[in-house]
Each structure stands twice: as structure tokens, then as C-alpha cells.
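> let me see the structure of the following:
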Amino acid sequence: MKKLLVLATAIFAFNAPVFADYPEKDITLIVPWSAGGGTDTIARSLVKNAKQYIGVNVNVVNKTGGQGVVGMNATKMARPDGYTAGMITFGLSTYRLMGLSDISYRDYELLQLLNQSSAAISVNKGSQFTSLDDVIQYSKANPGIVTLGHTGAGAAWHLSAASLGVMHDVEFNYIPFAGGAPTRSALLGGHVSLAATGIDEVKDLYEAGEVNILAVNAATRHPAFPNVPTLAEAGYKIDAPVLDWRGLALPKNVPADRVAFLEEGFKKMFNDPEFRALAKQKGLILVYEDSDGFEGFLGNMEQVLQPTLDAVGLLK
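Okay, the predicted model is just below:
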């Protein structure tokens, strides 16, 4: 018994400095969507000055596929040592409801909510459509002809466009892509007629005159896009806007002291003046909730999305 006690004491003494010295190396932040998209942009902007606040760099790694499942599952399955964090996004609220994956927010140690975004319906500068009414009227006369690019069935931008179609009896031809960047490229290249993206994701293209935003799926106009009408203002109101969200999480069972350290560190990055200025420049609406508030938000989100998914035939 005495030998066991000595051994346990030795093990504790050996392990203690590891926790005290954390972090000893850079931290990885897994982003489940492609480089250049809205989620990737906010992640890289957030951690740009990470070393100033936590003493090490945070390196973004993009792991795409499965409508975000691949990357978010990689975060869930990562070693729980505090050296891997992940961006979790809107899809986590729909996977189980759609029967795509068993993962949900309950599988993570939540850190914080970062952002909420509203969807935009956009066309390229050479489009035959100059208003949302043009799109709706043409689509009603030609069901299934108008192609609409998005980031996957059940993703926020798809549900935003699909809810518009359901409410106003319009049939689009939905074309999925692996993130906002390839969706924008398809729109610019004329491979799709419309794109449903975060409005912030097309800000630069809009300001450069490369795309025209026909409407935003929100209750009010976006402050960075005062000339873009809401769906209701464009004549096609829907019951409730579908908003995208992004947040930070860790695998389960990360030691409590490391969780607390990362919560504090990422909050400092969130409040970094350079990050907040860049978010404003990009049209990103920042919304902070701590781990408890984030959990409550996600629980409510599942309840809100159930009838939406049912309306578009995606609820399992």
C-alpha cells in the first residue's frame, strides 16, 4: 500500500508541471469549411493576434467534407489535451434532425458563440435578373430551371433559400458546394444563376460591382448594406429568418484549468480591437455568449429548426 502511495505521489509530481506550463506549444483550430469562406475568414481573423493573449500561436487547419461533419467530428475526436479547438457551425444544429450524423453540441466542451450572419440572394453582374421579383416570376414560369448555389442541403444558406421557395411556391435547382468560396466562384463563373451565402461573404464582390445582392433574409436591413432590401421589402416575406452561427468548442474531457485558460484567451481575442475592426469591415455581426449562454442558444436553435426542416422535407 505504501509503495502504491509513493508511486501515485510520484506520478502526480511528474504530471503537475505539465498543467502548470500549459500551453507549451501552438494550438490547432480546426475549421470545417474551405479556406476563403466566411467561417475561415472569421477564424483566421480571430486568432491573428493569439500569441499576444495566450503566449502561443493558434494555427487554422481546414478539414472539409460531409457538409462540415468531417471537420467538426475531427474536433470531437481530438485528443482532449487543450491543444486542439474547433469552429463549430450551423450544421451542428441540423445533423441529427436530418439523420446525417449523430453529433450535436452535446458532444463538445463549449467555449463561446462568436457570430451570427444573415443570408443573401445574389446574382453576378451579367445576370438577366435585376430584382428578386424577376427571379421569382421566372422561376414560377420555369420550375427547376434556375440554379442556386449553396453550401449543402440543410446548411443555413440552403434553408434560407429553401424556406423562400416553400413560402412562395418556387422550385429552384439547388447546387451544393463545399463552402462559401467555391459557391462565389461558381456564381462569378456563371455556373449557377443565384447564390445563397452569408451576406458578409459577398461584401467585397458587391462593393466591387461583381455581384448584385437582390435581398437579405433578415428582419431588418444589414447595417453594412443599407441599400439591400430584406425579403419582405422585396415583396417576399417569410415567417422567420434563418440565421447562421459560428462558435468555438473543445473535445470533451479537456482538463478544467485548460478549458478556463482557453475561455479567457479566446474572449480576449474576440475583444481584440483589430479583430473587431476587421469584422466590421467585412460586415460580420459579432455576437458573444459564454459557454452557458451558448448552450442555451443551441438548445433553442434545434427547437426552432425542426419545423423549418419539416417544411422543406429534410426532417428525419
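> C-alpha from now on. contacts and neighbour counts both.
Fine.
> in this structure, where's the longest helix?
helix 291-311 (DSSP state H).
> what helices or strands is that helix leaning on?
helix 95-98, strand 108-117, helix 156-167 (3 or more CA pairs under 8 Å, 6 or more residues apart in numbering; DSSP states H and E).
> possible to save those as a markdown table with mean neighbour count and distance to Q281?
Formatted as a markdown table, the helices and strands packed on helix 291-311 follow (neighbours: other CA atoms under 10 Å; distance: least, CA to CA, whole Å):
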| stretch | mean neighbour count | distance to Q281 |
| --- | --- | --- |
| helix 95-98 | 19 | 32 |
| strand 108-117 | 23 | 14 |
| helix 156-167 | 23 | 22 |
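> and those: which comes nearest A279?
strand 108-117 (9.7 Å; CA to CA).
> contacts for the closest one?
Outside strand 108-117, the residues that touch it by CA atoms under 8 Å, 6 or more residues apart in numbering are 76, 198-200, 243-254, 259, 262-263, 267, 270, 284-291, 294-295.
> same question, stretch 254-268
19, 22, 50, 53-54, 80-82, 109, 111-112.
> tell me which of those residues fall in helices.
Using DSSP H, these in helices are 19, 50, 53-54.
> make a ChimeraX selection of the buried ones in those residues.
Buried members of these, defined by 16 or more other CA atoms under 10 Å, are picked up in ChimeraX with:
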select :50,53,54
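> in a markdown table: the ones in helices among the contacts of stretch 254-268, plus distance to V166.
Below are the ones in helices among the contacts of stretch 254-268 laid out as a markdown table (distance: CA to CA, whole Å):
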| residue | distance to V166 |
| --- | --- |
| F19 | 53 |
| A50 | 44 |
| Y53 | 47 |
| I54 | 47 |
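> how about the ones in helices among the contacts of stretch 254-268, which pair is most distant?
Largest pairwise distance in these, by CA to CA, is 19.6 Å, between F19 and A50.
> another for comparison:
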Amino acid sequence: MTTKRFFLRTLASAIALTAAGGAALHASALQAAPDTAATFPSKPVRIIVPVAPGGSADKLTRTLGERLSQLWGQTVIVENVAGASGTIGAGKVAKAAPDGYTLLQQGEGLMLNSILFRDLPYDTARSFAPVVKAVVNPQVLVVNPGTGLNTLGDYLARAKAQPESISLALPGNGGIAHVAHEILAQETGAKVNYIPYPGGGPASVDVIAGHANATLITLAAVTEYVRAGKLRALAVTTSYRSPALPNVPTVAEAAKLPGYSVESWQGYFAPAGTPPAIVQKINRDINQVLQLPEVRAQLEAQGFKVAGGSSADLARSLQTEQPRYAQAIKTAGLTIR
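Have a look, this model is predicted:
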């Protein structure tokens, strides 16, 4: 082989290797490039639900997750991380990469924990980016039918005549149910035995089994059990009756407590620092799923009331509710124990 031919062949090989290497580097750079709103999501998305499976938060997130997976063409993984009134799951999201691929399902409990707990594994005001308030819903007081408590009047009468004789399964110590019942107790003098649970699923199952007498819980978690006669609903905490269980009175009606009203909600958060464009993309897509007729009908049948709205709406809601619940907790003398 002549020196000229050898040089040309070597040069061609070098050019080919350089081109291949450049293509590989380009592909690697594209793979490593951060997502934009146009490309998000390009891999599975994980939603942390900070309570045990089976409750309303779990049902809501799995319903939305299935539809979001179809919309995004990516798997949506629902991970239950229960414990410490939701603070363990929230702490996990607070430390996650701020890229939109790890989200937190939470409601007013996020704000309540900031009032009730002295030491948290995150800074509530700085660790999360609000995404969307998905639903609002009543809490409902339900009992095992075997207790013989047929009305809220029966319940309150026994709780006053025989203090702490009623065992109340709390779906999270210090949560909205705890606050709602403490306000009721302060107003009526009722005293029950609180038993904390890691979520609404285990709490309702134990009431059905007779291991606890009652629970105050998000209505959507127990509508099926009430309709099946496994639980008896005594009253809802909102100022309005729920269309899902229209025959169940409000606490204000049944206990003759005008002005009594506690409404809970559930929404989604991303870690602080998540690009605003990705937060807005997730917001738009969750809103789109919430407005699907079949999804809306399914959620409303369970007892949810679809909310939706912007991430700014959720941020304003937190700012408005924080002083209100702080005052309610102070008045009720509620403490974590």
C-alpha cells in the first residue's frame, strides 16, 4: 500500500470515529439536558401520598395518576409513605430533585403540621412549590352500626355522660379530622378516646371490624362503606350537605351549632425550585384530567367536589387558611400527644 493511500484511509477512519464520537456526545447531551414544559415528562413521575393506602388521598391520587399516565405516555407511580402525620412523606419530597418528577399529595395537613409540630424535617414555607388544589370535601363522623349510636345527638350524649368511652380512630394525629373534632368537643363538652392511625384506610377498616367505635374522616374515603351499611354516618363537618350522601345532616344542623364548618381539601405540590414552566404544565394537565366528565362523575360520586385552578390559587388558599386554623387550634387547646 502506498503512503498516500494509507494516509487517506487513516484520515477517513479518523473522520468516521470523530463523527461517531460527536453523535454519541450529542445524544448524551440531549439525554442529560433538563426537561422543558414541551418535553416533560420524559420518564416516570412519582407521586408521594403521605398516608397509608385505602383512604381518600390514595383513591384520588390513583384516579388522577391513571389518567395522567395516559395523557403523558409515562408511568405515574403512586407511593404511600405513611407516618408522623404526613411529615415523613413530605420530607421525602422536600429533599427530592426539583424537576417535577417527584410530587407530593397533601392538603391542609401541610399547613396544620407547621402549626402543631415544633421540629419538622423541612421548612413548610420554603420547601414546596404549590401546583394545584384538586378537590375539596367534607369530613364525616361515622360509627360502627353495632355501637347503637344512631344520631350525632346519641354520640354526643354518650361522650358527655361516659367520658372517653367512645374510641375515635383518627386518620392522622393533628390532622383536619382531629381539629374538627376538637372544635366540636370544645363546643359541646364531649370527651372521646383518640386513637391515631397512619391514614383513613386503616382507621375505617378498624371501625368496620369493631376495634374502634368511630372515626371522623374525609367523606370520600367511606361513601361506599356507608352505602353498604358497614358504617353509619352521623354528620358532615361542612356548612352544606354532600350530594354524595344527601340524607346525612351537617354538624351545625344535628348539634345545633350555627356557624360550625370545617372543609378539607387535597392538592399537589412539587419541591421548591421546580421550574415554573414545569409546575404550570403539571397544573394544566391535572386540571384537564379533573374536567374529564367520567373523572368528575367518579370523584363526585365518592364525595369529592372538584376544585382545580391555578398554582397561585393554591398559594393564596394556604396564606388565607393558616391564621384561621392557627386560631382554631389555639382556641381548642389542641396539642400533639
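> returning to what we had before: would you check the span in the second structure matched by the longest helix of the first structure?
The aligned range for helix 291-311 of the first structure in the second structure is 311-331, by TM-score structural alignment.
> show me what the matching stretch is in contact with.
By CA under 8 Å, 6+ apart, stretch 311-331 of the second structure touches 108, 111-112, 115, 130-133, 179, 183, 279-280, 283.
> just the strands in the second structure please.
Ranges of strands in the second structure, per DSSP state E, are 45-49, 76-80, 102-107, 128-143, 167-170, 193-196, 214-218, 232-236, 263-271, 305-306.
> hey, which of these is tucked in deepest?
strand 214-218 (a mean of 29; mean count of other CA atoms under 10 Å).
> ok, I217 of the second structure to R158 of the second structure distance?
20 Å (CA to CA, to the nearest Å).
> swap in Y194 of the second structure?
15 Å.
> spit out the contact partners of the aligned residue in the first structure for L156 of the second structure.
In the first structure, the residue matched to L156 of the second structure (TM-score structural alignment) is I136. Counting by CA under 8 Å, 6+ apart, I136 of the first structure touches V170.
> the one 10 residues further on now?
Residues touching V146 of the first structure, when contacts are defined by CA under 8 Å, 6+ apart, comprise 139, 172-173, 192-194.
> and for Q31 of the second structure?
No residues are in contact with Q31 of the second structure under the rule CA under 8 Å, 6+ apart.
> how much space between it and K43 of the second structure?
11 Å.
> which one in the second structure is aligned with N212 of the first structure?
Per TM-score structural alignment, N212 of the first structure is aligned with R232.
> same check, this time on M77 of the first structure
Match for M77 of the first structure (TM-score structural alignment): K95.
> ok, and the closest non-adjacent residue to its match?
Nearest residue to K95 of the second structure, sequence neighbours excluded (CA to CA, 6 or more residues apart in numbering): P271, at 7.4 Å.
> that neighbour -> the first structure?
Using TM-score structural alignment, P271 of the second structure pairs with P251 in the first structure.
> tell me if I'm right that that match and P80 touch.
Yes. Using CA atoms under 8 Å, P251 of the first structure makes contact with P80 at a distance of 5.6 Å.
> just put the helices and strands packed on helix 291-311 of the first structure in a markdown table and tack on distance to A277 of the first structure.
Below are these laid out as a markdown table (distance: least, CA to CA, whole Å):
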| stretch | distance to A277 of the first structure |
| --- | --- |
| helix 95-98 | 33 |
| strand 108-117 | 14 |
| helix 156-167 | 25 |
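> among these, which is nearest K316 of the first structure?
Using CA to CA, the nearest of these to K316 of the first structure is helix 95-98, at 5.1 Å.
> trace the closest one over to the second structure and give me the residue numbers.
Using TM-score structural alignment, helix 95-98 of the first structure corresponds to residues 113-116 of the second structure.
> so how far is that stretch off the chain centroid?
16 Å (CA atoms, centre = their mean, to the nearest Å).
> next one: stretch 242-260 of the first structure
14 Å.
> how about stretch 133-152 of the second structure?
19 Å.
> now S127 of the first structure: how far from L148 of the first structure?
13 Å.
> overlap in contacts, those two.
Joint contacts of S127 of the first structure and L148 (CA under 8 Å, 6+ apart) are S193.
> is it true that A162 of the first structure touches V312?
Yes. Between A162 of the first structure and V312 there is a contact under CA under 8 Å: 6.6 Å.
> contact partners for the alignment partner in the second structure of A181 of the first structure?
Correspondence of A181 of the first structure to the second structure, assessed by TM-score structural alignment: G201. G201 of the second structure sits next to 52-56, 171, 221 when contact means CA under 8 Å, 6+ apart.
> I121 of the first structure too?
By CA under 8 Å, 6+ apart, the neighbours of I121 of the first structure are 161, 194-197, 213-216.
> counterpart of it in the second structure?
Aligned by TM-score structural alignment, I121 of the first structure pairs with L141 of the second structure.
> nearest residue to its match in space, please, no chain neighbours.
Per CA to CA, 6+ apart, closest to L141 of the second structure is L216, 4.3 Å.
> how near is the equivalent of that neighbour over in the first structure to W33 of the first structure?
Correspondence of L216 of the second structure to the first structure, assessed by TM-score structural alignment: A196. From A196 of the first structure over to W33 of the first structure the distance is 16 Å, taken as CA to CA.
> next one: S118 of the first structure
In terms of CA to CA, S118 of the first structure sits 18 Å off from W33 of the first structure.
> how about V166 of the first structure?
Computed as CA to CA, the V166 of the first structure to W33 of the first structure distance reads 27 Å.
> what of A13 of the first structure?
41 Å.
> out of the two, which sits in the more crowded spot?
W33 (30 against 11; other CA atoms under 10 Å).
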